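quick check, what structure comes out for this input:
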Amino acid sequence: MLLVIDVGNTNIVLGVYDGDRLLYDWRIATDKDKTSDEYGLLLKQIFSYHNLCFKDVEDVIISSVVPTLMYTLDATIKRYIGHDPLIIGPGVKTGMNIKYDNPKEVGADRIVNAVAGYEKYGGPLIIVDFGTAITFCAISKNGDYLGGAIAPGIKISSEALFMRTAKLPKVELVEPERVICKNTVSSIQAGLVYGYRGLVDYIIEKMINELKPEGKVKNIVATGGFASLLASESKYINRIDKLLTLEGLKIIYKRNKNSSSL
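The predicted model follows:
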C-alpha cells in the first residue's frame, strides 16, 4: 500500500492506495503543536478502525505547505511506519516544467494538483483549490505550469470579519436562500458565499482570456475543502475533484519510483 499525505494550513488529508485504487481517505485538523508521537498514535487509531496495518504500507509520500510540521511528520513516519517518506520539493521528479519566476516559490500542493489535473484532463487547464487560501493555477496545452493567482480563503475572510468588528458574529459557512437578507447572520453568509463565487468567476474569466494562445480551455477543475460550497454555481467550473491532490501524489510517487528503478 502507498500512504499519501497532503499537509495544508487547516487540514491534513491522507489516503491509502492499493495500486491505483484509493482504499480510504481521511481529513484531520492541522495542529502544529502535536508531537510526532501524537500524530503517530492518531494515525494508528485511524488505521486500526479500518483494519489496516502499518506493516502493509510499502511507501509514503508527503506534500506540505507547513514547513514547521515537516520534521514532526518525518519523524512520525520513520518511527511508526518504518520508511523514509518521499517529500515533494527540489529534486523530486514531477514531470512538469514550472514557468514561474522562481519555481521554488510554488506551493507543493499547487504542483501536485497541476500534475494530477493535466494527467486526468489534459490542457490547457485551470485548477481552483478552495483551501485556507484559494489558489488558481493555469496549465498549458503541453503540460507546463504557467502560474496563477492566490486569494484569501472564505474561512479566513469570515474569521477576519468576526475578529475585526465589534458586533458581527461568527457564522456557519453555508449558502443562504437569497442575497437580500433580513438578518445579520444570513447577510454575512450572502456576502461571503455569493461574493466569493463572483471573485472566483471573475479571475477564471481573466485567466481564460490570457490562455487563448494555448487554445480553448475545456476543463476548469475545483478541488479542496470548500469546493462543493463555492464551485457548484460557478459559470465556468465544470468539474469538482476533491481527491485531486491525493491523485497527484500517487502519480508523482510512481514517476519517481520508476525513474529510480532504471
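
contacts, neighbours, all on C-alpha from now
OK.

show me the residues around residue 59 that make contact.
1, 2, 3, 83, 84, 85 (CA atoms under 8 Å, 6 or more residues apart in numbering).

assumed the third one was part of a helix.
No - secondary structure assignment (DSSP: H, G, I helix; E, B strand; the rest coil) places residue 3 in strand, not in a helix.

how about the residue of the chain most remote from its centre, secondary structure?
If you look at how far each residue of the chain sits from its centre, by CA atoms, centre = their mean, the farthest one is residue 182, at 35.1 Å. Following three-state DSSP, we place residue 182 in the coil state.

how far away is it from residue 154?
Applying CA to CA, to the nearest Å, the value for residue 182 to residue 154 is 22 Å.

ok, now residue 126?
Residue 126 is 20 Å from residue 154, by CA to CA.

looking at those two, which is more packed in?
Neighbour count, other CA atoms under 10 Å: between residue 126 and residue 154, residue 126 has more, with 26 against 21.

pretty sure that one belongs to a strand, no?
Yes - under three-state DSSP, residue 126 sits within a strand.

tell me who's in contact with it.
Counting by CA under 8 Å, 6+ apart, residue 126 has contacts 136, 137, 138, 139, 204, 207, 217, 219, 220, 221.

and the spatially closest residue to residue 118 that is not a sequence neighbour, how many residues sit next to it?
Leaving aside its sequence neighbours, residue 118 sits nearest to residue 143 (CA to CA, 6 or more residues apart in numbering; 6.3 Å). For residue 143, the count of nearby residues is 21 (other CA under 10 Å).

residue 143: what's it in contact with?
Residue 143 neighbours (CA under 8 Å, 6+ apart): 96, 97, 118, 122, 123, 124.

what does residue 251 give?
115, 116.

gap between the strand or helix carrying it and the chain center?
Residue 251 belongs to helix 244-260 when assigned by DSSP states H and E. Computed by CA atoms, centre = their mean, to the nearest Å, the chain-centroid distance of helix 244-260 equals 15 Å.

what's the answer for stretch 97-113, then?
With CA atoms, centre = their mean, you get 13 Å for stretch 97-113.

rewinding a little: put the buried members of the contacts of residue 143 into a ChimeraX selection.
Command for ChimeraX that selects the buried part of the contacts of residue 143, burial taken from 16 or more other CA atoms under 10 Å:
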select :96,118,122,123,124
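
out of the contacts of residue 143, list just those in helices.
Applying DSSP state H to the contacts of residue 143, the entries found in helices are residue 118.

before we compare anything, build this one as well:
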Amino acid sequence: MSDFLAIDIGNSSVKVARYADGQWREAASYPSSLEAPADAWGPRLAKLGARASGVCSVVPNLEARLVPALAEVTGRDPFVVRASSPLPFAMGYRTPHTLGNDRIAAAAAAWLLYGQPARRPVLSFDAGTAITLDAVDLLADGPVYLGGAILPGPHTLRRSLARGTAQLPEVEWERPEHAIGRSTSEAIQSGLTALVLDGMAALLRRAAAELSAPPLIVASGGWGGWIAKRLDMVDHVAPNLVLDGIRLLASGEMGRYDSAPEA
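Below you'll find the predicted structure:
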C-alpha cells in the first residue's frame, strides 16, 4: 500500500506517519490533548497528504475528532482498528471488547512481519507510558492471539516514586554501574533499572514458557530499543510496530496460514 496515512492515538501523544514507496516517511507527533479545536486536525493531516488512511486509538474522544478530519483529507473513510476487524489470527482473548486497539495492531504486525514468515509464535512488547506485552501462539489450527500483560513504563515508575514519597527526588534515568547505589539518586536509578530490566526478562521467560514453541520476541515503543539493548533475548526492534499493524490490517495483507510447524 502506497501513500497511506496511519494515526496511532495514544494516551500521551498522537503519532502520525505517511507510508510510501515501501517505507515510513513524513512523521509527526502531537500531544493527546482535547484542548486543540476539532478543526485544527485537518490542516495538520493535509500537510502529509495521502489517498487512504487508518486509525488506531485508545482515546475515544480524540478518535471522534480525527476520523472525520481524515475522511475530509483523503476523500474516503479511514480504516479503524477494532477487535471486530478481520485479523490474521483467531481471537483467544476472553474480553476482546476491552482489548486496546494499539495492542491488536502491534500483535498483528508482529505476527505478520516476524512470526508468520518464521512459522513461530511471537511475543511483542510496546514500551512507553505503559509496557504492554502481547502473545500470538501457533497451534495446529492456526495462529491465535492469547493476550499478554500490562505494567508501568520506566518514566511512569520514576514519576510515581517521586510523587508518592515526601523526600525522594525525581532523578534522571541512567543505568548505574553498580547494584548498590552510593547516593540516593544512584539508589533510585539502580532500583528502577533492576525493576524494569529484571522484571521484563522474567515476564518474557514466563510468557514464552506458556507457548507451544520458543517464540520470536519483538520490541517496540520509545523504550523498546533501550530495553532490547540490555536484554539479549529480544530478537527484533520495530519502532513502527503499531503503525505497521494499522497499515497491514487496512490493506488486508494478512498472509496465509497452511499448517503448524513440525515439532
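
how close are the two chains, by TM-score?
The TM-score (TM-score structural alignment, normalised by the length of structure 1) is 0.85; 245 aligned residues with a CA RMSD of 2.1 Å.

how about residue 221 of structure 2, what's its match in structure 1?
Under the alignment (TM-score structural alignment), residue 221 of structure 2 maps onto residue 224 of structure 1.

now do the contacts for that match.
Counting by CA under 8 Å, 6+ apart, residue 224 of structure 1 makes contact with 129, 130, 131, 242, 243.

now which residue in structure 2 aligns to the third one?
Put plainly, it is residue 131 of structure 1. In structure 2, residue 131 of structure 1 lands on residue 128 (TM-score structural alignment).

where along structure 2 do the helices fall?
Under DSSP H, structure 2 gives helices at 41-46, 60-74, 101-110, 116-118, 154-163, 184-209, 224-230, 241-251.

so of those, which one's packed in deepest?
helix 101-110 (a mean of 27; mean count of other CA atoms under 10 Å).

coming back round to it: export the helices of structure 2 to TSV and tack on distance to residue 27 of structure 2?
Below are the helices of structure 2 laid out as TSV (distance: least, CA to CA, whole Å):
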stretch	distance to residue 27 of structure 2
helix 41-46	10
helix 60-74	15
helix 101-110	18
helix 116-118	28
helix 154-163	23
helix 184-209	29
helix 224-230	19
helix 241-251	11
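
what lines up with residue 74 of structure 1 in structure 2?
Match for residue 74 of structure 1 (TM-score structural alignment): residue 67.

distance of its match from residue 54 of structure 2?
From residue 67 of structure 2 to residue 54 of structure 2 the distance is 9 Å (CA to CA).

between the two, which contacts overlap?
Between them, residue 67 of structure 2 and residue 54 share the contacting residues residue 78, judged by CA under 8 Å, 6+ apart.

wait, residue 41 of structure 2 touches residue 68, no?
No - applying CA atoms under 8 Å, one finds residue 41 of structure 2 not in contact with residue 68, separated by 9.5 Å.

residue boundaries of the strands in the stretch 1-150 of structure 1?
Along the stretch 1-150 of structure 1, counting by DSSP state E, counting those that start in this stretch, strands occupy 2-7, 11-18, 21-29, 59-64, 86-87, 125-130, 133-139, 145-152.

distance to residue 108 of structure 1 added to those, as JSON lines?
Below are those laid out as JSON lines (distance: least, CA to CA, whole Å):
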{"stretch": "strand 2-7", "distance to residue 108 of structure 1": "9"}
{"stretch": "strand 11-18", "distance to residue 108 of structure 1": "14"}
{"stretch": "strand 21-29", "distance to residue 108 of structure 1": "18"}
{"stretch": "strand 59-64", "distance to residue 108 of structure 1": "6"}
{"stretch": "strand 86-87", "distance to residue 108 of structure 1": "9"}
{"stretch": "strand 125-130", "distance to residue 108 of structure 1": "13"}
{"stretch": "strand 133-139", "distance to residue 108 of structure 1": "12"}
{"stretch": "strand 145-152", "distance to residue 108 of structure 1": "12"}
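
pick the most deeply packed of these.
The most buried stretch of those, if neighbours are counted by mean count of other CA under 10 Å, is strand 125-130, with a mean of 27.

that one against structure 2, how far on average?
Average distance, strand 125-130 of structure 1 versus aligned residues of structure 2 after superposition (mean CA distance after the TM-score superposition for structure 1): 0.8 Å.

which residue in structure 2 lines up with residue 38 of structure 1?
That one, residue 38 of structure 1, aligns with residue 40 by TM-score structural alignment.

count of residues packed around that match?
Residues lying near residue 40 of structure 2 (other CA under 10 Å) number 12.

residue 66 of structure 1 now?
14.

shouldn't it be in contact with residue 9?
Yes - counting by CA under 8 Å, residue 9 is a contact partner of residue 66 of structure 1 at 6.3 Å.

relative to strand 2-7, how tilted is the helix holding residue 251 of structure 1?
Relative orientation of helix 244-260 of structure 1 versus strand 2-7 (axes from the mean of the first three to the mean of the last three CA atoms, to 10 degrees): 130 degrees.

what's the angle from helix 244-260 of structure 1 to strand 59-64?
In terms of direction (the same axes, to 10 degrees), helix 244-260 of structure 1 departs from strand 59-64 by 130 degrees.

any figure for the gap between the alignment partner in structure 2 of residue 58 of structure 1 and residue 57 of structure 2?
In structure 2, the residue paired with residue 58 of structure 1 is residue 51, using TM-score structural alignment. Using CA to CA, residue 51 of structure 2 is found at 20 Å from residue 57 of structure 2.

ok, now residue 193 of structure 2?
30 Å.

before we move on, what about residue 229 of structure 2?
29 Å.

these two touch, right, residue 217 of structure 2 and residue 122?
Yes - shown here, residue 217 of structure 2 and residue 122 form a contact pair, counting by CA under 8 Å, at 5.9 Å.
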